[in-house]
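In: Got a predicted structure plus its sequence, pasted below:
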Amino acid sequence: MAETVQSMEGLSQLKAAAPDAPRYEKKVDKQGRAYATGKRKNAVARVWIKPGSGKITVNTRTIEVFFARPVLRMMINQPLVAANRATQFDVVCTVSGGGLSGQAGAVRHGIAKALTYFEPDLRSILKRGGFLTRDSRVVERKKYGKAKARRSFQFSKR
């Protein structure tokens, strides 16, 4: 009986020493910016966030000029809105590869990752929203003997 009590005390000490959830630390460079890379399809976005007024710059152009469609701008702002930080951070990013939709997804992914590096407490909110998951869907390659990835050539009986 004494051994059981002793082992239970040992378990409680172990739990206190090693908490269940891993602790994330703030990752910021010398200029006070958090950096992250976002990816979607063939697009890659390098994103820096720093405290500011909420200005978003993509490839040295404003977000309204680079992403003319409102849907893409709304998509990019989703992580900031979910974390209630829409007017607290300036975002500077360079994006390359893919089309506009893929680039917007890459910027969104990069902003979400950079937010978690700047404020690790936001991780649970962004994770719940699905912003930290890299969308791994990419275009399927064309196979030989096929017209496209899966479509066969037209069959002719005669």
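Out: Received the coordinates, thanks.
In: switch to C-alpha atoms for all contacts and neighbour counts from now on
Out: Fine.
In: For the residue nearest the centre of the chain, which residues are in contact?
Out: Nearest to the geometric centre of the chain sits His109, at 2.5 Å (Cα atoms, centre = their mean). The neighbourhood of His109, defined by Cα atoms under 8 Å, 6 or more residues apart in numbering, consists of Thr37, Gly38, Lys39, Arg40, Phe131, Leu132, Thr133, Arg134.
In: another structure for you, compare them:
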Amino acid sequence: MIKITKTISQSTQSGGRKTAKARVQLLPGTGTKVMVNGKQASDYFQNNAVYLQNMFTPRDLVKTETKYDVHILVEGGGLSAQAQAVKLALSKAFVDFFPEYRKVFKKPGLLTRDARIKERRKYGLKKARKAPQFSKR
């Protein structure tokens, strides 16, 4: 288990999407070490290019692929939601390191949490909005 502590040379931030939560620790390094729950990011996200590209959007936007190592702890949700939670946390971590990146990340919406979650089921209905079949007689 990775113990996350804040020092001057690192940044720790969290992000969320649906029920997925992510904590990202950004450390100066070579950029080759991107660990998600103790595994390489490509292994954890099953070499899915969409998830990996989505997750590293902030890193690619500021051209820091080879400057920082990333340690990520994720829980809850599916792989897609986890990748989006990591994207938010990584954006926040870069802004924590470099406040001047705030405008760069704010414009494409990388600092905004997507608030859409599953709607609760209501009584008298089968699902959140699906009603039982109506019978006229």
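Out: Okay, I see it. It should be emphasised that the depicted structure is a prediction, and the values quoted were computed from it without experimental measurement.
In: before we move on, the earlier item: just the ones of the contacts of His109 of structure 1 in helices?
Out: Using DSSP state H, no member of the contacts of His109 of structure 1 sits in helices.
In: just the buried members of the residues you listed?
Out: Among these, those classed as buried by 16 or more other Cα atoms under 10 Å are Thr37, Gly38, Lys39, Arg40, Phe131, Leu132.
In: Can I get the residues you listed in CSV including distance to Arg73 of structure 1?
Out: Shown next, in CSV, are the buried ones among the contacts of His109 of structure 1 (distance: Cα to Cα, whole Å):
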residue, distance to Arg73 of structure 1
Thr37, 18
Gly38, 16
Lys39, 17
Arg40, 16
Phe131, 15
Leu132, 18
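In: quick revisit: compare the contacts of His109 of structure 1 with structure 2 and list the overlap.
Out: Contacts conserved in structure 2 for the contacts of His109 of structure 1, using both residues aligned by TM-score structural alignment, their matches' Cα atoms under 8 Å: Thr37, Gly38, Lys39, Phe131, Leu132, Thr133, Arg134.
In: got a list of what the third one touches?
Out: Lys39 of structure 1 sits next to Ala45, Gln103, Gly105, Ala106, Val107, His109, Gly110, Arg134, Asp135 when contact means Cα under 8 Å, 6+ apart.
In: Next, count neighbours for the second one.
Out: What it means is Gln103 of structure 1. 26 (other Cα atoms under 10 Å).
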